[in-house]
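Trainee: Could you work out the structure for the sequence below:
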Amino acid sequence: GTTPTQSGQSTPAGDETTDAAARTIEHALGSTEVSGTPARIVALEWPYVEALLAIGVQPVGVADVEGYTRLVNTEPSLSDDVTDVGTRAEPSLESIIALEPDLIIGVQFRHEALYDTLSDIAPTVMFNPYAEDGEQLQRMEETVLAIADAVNKPDAGVAALEVLHDKIDSAAEQLEAADVTGAPFVLSQTLIGDTAQIRLFHENATAVQILEAIGLENVWEAGFEDLGFSTVGLEVLPGVEQANFFYVPSEDITAVSFEGNPVWDGLAFVEEDRTYNLAGAWLLAGPLSGQVFIDLAVEALTGEAMATGETPASDSGPRSIEHALGTTEIDGTPQTIVVLEWTYAEDLLALGIQPDGVADVEGYRAYLNIQPELADDVVDVGTRQEPSLEAITALEPDLIIGVQFRHEAIYDTLSSIAPTLLFNPYPEDQTITQFDEMETTFMTIADAVGRVDEGTAVLEEMQAAFDEASAELEAAGQGEQEFLLVQAFTAQESPQMRVFIDSSMAVQILQAIGLENAWEGEFDVYGFNTVGIEALTEVDDANFLYMVQAEDDVFANQWQDNPVWNGLAFVEEGRTYPLGGDTWPFGGPLSAALLADTVVAALTE
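Mentor: Below is the predicted model of the structure:
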């Protein structure tokens, strides 16, 4: 949550690097050493762009951005500010160098000749999606995990694949309920040239293996093919005409283009209307496009959309969700979600879900520069203080999430629109810290949206980031150091200073990475004491960590010549550490990990 009077900001994604332990990443051209958390990643092949997005990482550079955006129909989408670095076949080395990447990801069959040059720019890994043993689906999953390890998000990689497997299991159940388990199929991509041709996909293709995993039977038995498909003429199709014919059109070319061809018109699956257009599927499927592909195939065969929709649930049964104003019943997996407080928008994004409506979208984007970002098409539903009931109603949500101190007065009205949860980020019970509340609320939201397993993985990843930060501080001789954490700003034309107390989320994070809070102030529900500069004289042996806006630095402006300030030991000894005005001490698990990274960077530089 945020304080009722002032919000903060998060650390920019580009500043997310932490000195995590070095890892040896095995790939098609050998092994590459990667340390820390790469924050500026260039991806030269689309499946690896998708893999990054699936684990919550936005690349800074992508080959053929327009092509990816047009052909790979998945969420999360690429950020608007991603840089195009040329084509996949001929990436621009100049563009890549200008981005100053700390990791480059390519594909062997396109980029092997550039490997040494790319490796001179940044650590480079290259993968081969075409498994020699024919297990392309397994190869895709192994590559996702390798990329997740390379970017220091191994748990997120596991979680992304678990979501895909949940989708596979749900699809299998739906096909069984529709009595089409075991239905025969051929998978094709339509091509039109001088003659009518199609690509038929072999048993070693990732997409075919996904269809077989949900319980369908491939009848195109042409054996192994390196790329997973053969280009054939229509004359081969009578041999498979009893199967269901799945096809993905190439651009605007569909199977309708074959009408009038006597071979095509005489095929059993044409006469019996068993041709299914899977437009929008990306057949070099990764963990995200694999889910889209499954949705399209299941709906084509059963006539019904996937029961779990676009957000596969780890638990979509009826549940009673406890929150600040009581209990709300939720059945199924909410698909259209409106969020009225920024922290809970962050929570959804951490779980891999894009909210449909958010209060003050512009403010969120200005203050929370975390990854993943909000989608471009998220609807602004007014301010956090006064959300627009008309805008919320127009979205037809099936879940609304708000905060008690802002939205309690409209709780009944919101609940008449959709099931509504309100949380209190500032517990009055002194035995419950804000950090405890953040974790509890995060897992409650994970339960509400049917993503408990994913929520657990996010918190485990956050804890791993804390452990790495602690080790880094210890190695730098900064372990167990005392600190003061301060936020300062101008209000009513005078400088104000907040010193955070032990119950605040920010202090709990810094204690979790091995530091000790020197401030022993009185309990305050918001987690800080507002004090004058004289109060710091008793604790000036501690390191001074502070957050100010660049345009409102009270220490460099109003207090620059203040004798009390200048006489403090941490000022005289150069132990004041700015954390940046965009450090947000009131957020969720993503902001928590970033705060830890920012403090480590400040104390170890």
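
Trainee: Please count neighbours and contacts with C-alpha atoms only from this point.
Mentor: Noted.

Trainee: quick one: Thr327 is in a helix?
Mentor: No - using DSSP: H, G, I helix; E, B strand; the rest coil, the assignment for Thr327 is strand, not a helix.

Trainee: Contact partners for it?
Mentor: Ser320, Ile321 (CA atoms under 8 Å, 6 or more residues apart in numbering).

Trainee: I'd assumed Pro76 was in a helix, is it?
Mentor: No - secondary structure of Pro76 (three-state DSSP): coil, not part of a helix.

Trainee: Please verify my assumption that it contacts Ile55.
Mentor: No - counting by CA atoms under 8 Å, Pro76 stays clear of Ile55, with 9.9 Å between them.

Trainee: the more surrounded of these two?
Mentor: Set side by side, Pro76 and Ile55 show more neighbours around Ile55, with 29 against 23, by other CA atoms under 10 Å.

Trainee: Excluding chain neighbours, what is closest to that one?
Mentor: Ala156 (5.1 Å; CA to CA, 6 or more residues apart in numbering).

Trainee: likewise Ser250?
Mentor: Thr190 (6.0 Å).

Trainee: which element is Gly67 on?
Mentor: For Gly67, the host element (DSSP states H and E) is helix 65-71.

Trainee: So what touches that helix?
Mentor: Trp46, Ser77, Leu78, Val82, Thr83, Asp84, Gly280, Trp282.

Trainee: in it, what's buried?
Mentor: Neighbour-count burial for helix 65-71 flags Val65, Tyr68 (criterion: 16 or more other CA atoms under 10 Å).

Trainee: who's in contact with the helix or strand following that helix?
Mentor: As assigned by DSSP H and E, the chain's next helix or strand after helix 65-71 is strand 83-84. Defining contact as CA under 8 Å, 6+ apart, one finds that strand 83-84 is touched by Val60, Gly61, Val62, Ala63, Asp64, Val65, Ser95.

Trainee: Report the buried members of the residues you listed.
Mentor: Val60, Gly61, Val62, Ala63, Asp64, Val65.

Trainee: thought the first one was touching Leu44?
Mentor: No - with contacts counted by CA under 8 Å, Val60 stays clear of Leu44, the gap being 11.2 Å.

Trainee: For the comparison step, fold the sequence that follows:
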Amino acid sequence: MTHLPGGRRRAVLPTATLATALLLTACGGGSSEATDTSEAAAEESTVGTAFGDVTVPADPERVVTLAESALDVSLAVGVTPVGTTASRGGDTAPAYLGEDAADIPIVATVSEPNLEAILEAQPDVILASAGLAQDQYDALTAIAPTVVPDTATGGDWQEPLHTYAEALGADDELTAALDDVTSRAEAIAEEGSLDGTATVLRWMANGPVLMNAALMPGSLLQSAGAGPVEAAQLGDRPHSDPLSLENLAQVDADRLFLAAFGADGTGALEAARSQPAFTQLEAVQEGATTEVNGSVWSSASGPIAADLVMDDIEAAVS
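Mentor: Predicted structure coming up:
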């Protein structure tokens, strides 16, 4: 079974491998010192991160997640963190993760970790967001080994997920989950029911923004057979600047996915429906628009979120 385009995994390098080799070549093997070294090494692994290789417990029991995608990955592989970050604009874990995340203590906002709360959680490992500042990393790594995905991955949305899964000793489980998502997308592509172009617009109170086609929803749409509009090739930018209704024609596509974000976004979307610039879009006239959850489609990235995106895509073409 194949991975989504661009998907790759960074190998976990168990330090036990080196310890075993040393034991095999040591003279008079069986010394208590060599045995102790082997046992200690067997309980650790090394993960490549944005701040270099980080040694983490092989099976961490107390995990703090400081990124929504890290929380998504953790729950998907059966690990319930002892602390996590609040969702964007909220004070609880992302609602799309349901009861599994509802009772996890909040120890950070999107912009800032609560170091005292994280220290009290006594984590074995901290899974932080990509792009973490050096000063925050230094403070966190003084508490526990801190894993920060490398952002230099060419826009591959899966790569950070594998970094988190490696730190949890559960990359095989994540790979299986992403393979299932791939299969769902490939089935739609084989049917040809999503042929043409597709655009994801995040609707805000101050207007819509075009989401980058390289993000998780755009990548899944491409795997399912829909090509992006040219304007959605945004490089390293997650989305465009707010678009005026008069400029919507440049992002018109055969199918539109409209991600309303909160009450303001939903209200703005309702107002747009009365505007000629919106109603004249080809996808609107053809009835090929789908409203989706903005917190999943425009800010989430993980196997659980990917499954929900696939639910919406499948419903749109059924």
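
Trainee: that older thread, is it fair to say the residue nearest to Ser250 of the first structure lies in a strand?
Mentor: Yes - according to three-state DSSP, Thr190 of the first structure belongs to a strand.

Trainee: and it, what pairs with it in the second structure?
Mentor: Using TM-score structural alignment, the equivalent of Thr190 of the first structure in the second structure is Trp203.

Trainee: gap between that match and Asp307 of the second structure?
Mentor: 22 Å (CA to CA, to the nearest Å).

Trainee: Which one's more surrounded, the two?
Mentor: Using other CA under 10 Å, the more surrounded residue of Trp203 of the second structure and Asp307 is Trp203, with 27 against 17.

Trainee: show me where the second structure has strands.
Mentor: Ranges of strands in the second structure, per DSSP state E, are 13-14, 44-49, 52-57, 63-66, 83-85, 106-108, 125-128, 146-147, 196-204, 207-210, 226-227, 255-260, 289-293.

Trainee: Redo these as JSON lines? Include distance to Arg273 of the second structure.
Mentor: Listed next are these as JSON lines, based on distance: least, CA to CA, whole Å:
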{"stretch": "strand 13-14", "distance to Arg273 of the second structure": "54"}
{"stretch": "strand 44-49", "distance to Arg273 of the second structure": "45"}
{"stretch": "strand 52-57", "distance to Arg273 of the second structure": "50"}
{"stretch": "strand 63-66", "distance to Arg273 of the second structure": "37"}
{"stretch": "strand 83-85", "distance to Arg273 of the second structure": "35"}
{"stretch": "strand 106-108", "distance to Arg273 of the second structure": "37"}
{"stretch": "strand 125-128", "distance to Arg273 of the second structure": "40"}
{"stretch": "strand 146-147", "distance to Arg273 of the second structure": "44"}
{"stretch": "strand 196-204", "distance to Arg273 of the second structure": "12"}
{"stretch": "strand 207-210", "distance to Arg273 of the second structure": "13"}
{"stretch": "strand 226-227", "distance to Arg273 of the second structure": "24"}
{"stretch": "strand 255-260", "distance to Arg273 of the second structure": "12"}
{"stretch": "strand 289-293", "distance to Arg273 of the second structure": "11"}
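
Trainee: Quick one: closest of those strands to Glu166 of the second structure.
Mentor: The closest of these to Glu166 of the second structure is strand 44-49. By CA to CA, the value is 6.6 Å.

Trainee: how far apart are the closest one and its match in the first structure?
Mentor: Superposing on the first structure and averaging over aligned pairs (mean CA distance after the TM-score superposition for the first structure), strand 44-49 of the second structure comes out at 1.3 Å.

Trainee: What span of the first structure is that strand aligned with?
Mentor: Using TM-score structural alignment, strand 44-49 of the second structure pairs with 22-27 in the first structure.

Trainee: contacts for that stretch?
Mentor: Against stretch 22-27 of the first structure from outside (CA under 8 Å, 6+ apart): Ser31, Thr32, Glu33, Val34, Ser35, Gly36, Val125, Met126, Phe127, Ala146, Asp149, Ala150.

Trainee: in it, what's buried?
Mentor: Buried-residue list, stretch 22-27 of the first structure, by 16+ other CA under 10 Å: Arg23, Ile25, Glu26, His27.

Trainee: Look up how far Tyr48 of the first structure lies from the third one.
Mentor: Yep, that's Glu26 of the first structure we're talking about. Glu26 of the first structure sits 15 Å away from Tyr48 of the first structure, going by CA to CA.

Trainee: in the stretch 401-550 of the first structure, which spans are helices?
Mentor: 404-407, 411-417, 434-448, 452-475, 505-512 (DSSP state H, counting those that start in this stretch).

Trainee: wait, what's in contact with the residue nearest to Ser250 of the first structure?
Mentor: By CA under 8 Å, 6+ apart, the contact set of Thr190 of the first structure is Gln197, Ile198, Arg199, Tyr247, Val248, Pro249, Ser250, Ile253, Thr254, Ala255.

Trainee: so what corresponds to the fourth one in the second structure?
Mentor: Spelled out, that is Tyr247 of the first structure. In the second structure, Tyr247 of the first structure lands on Leu258 (TM-score structural alignment).
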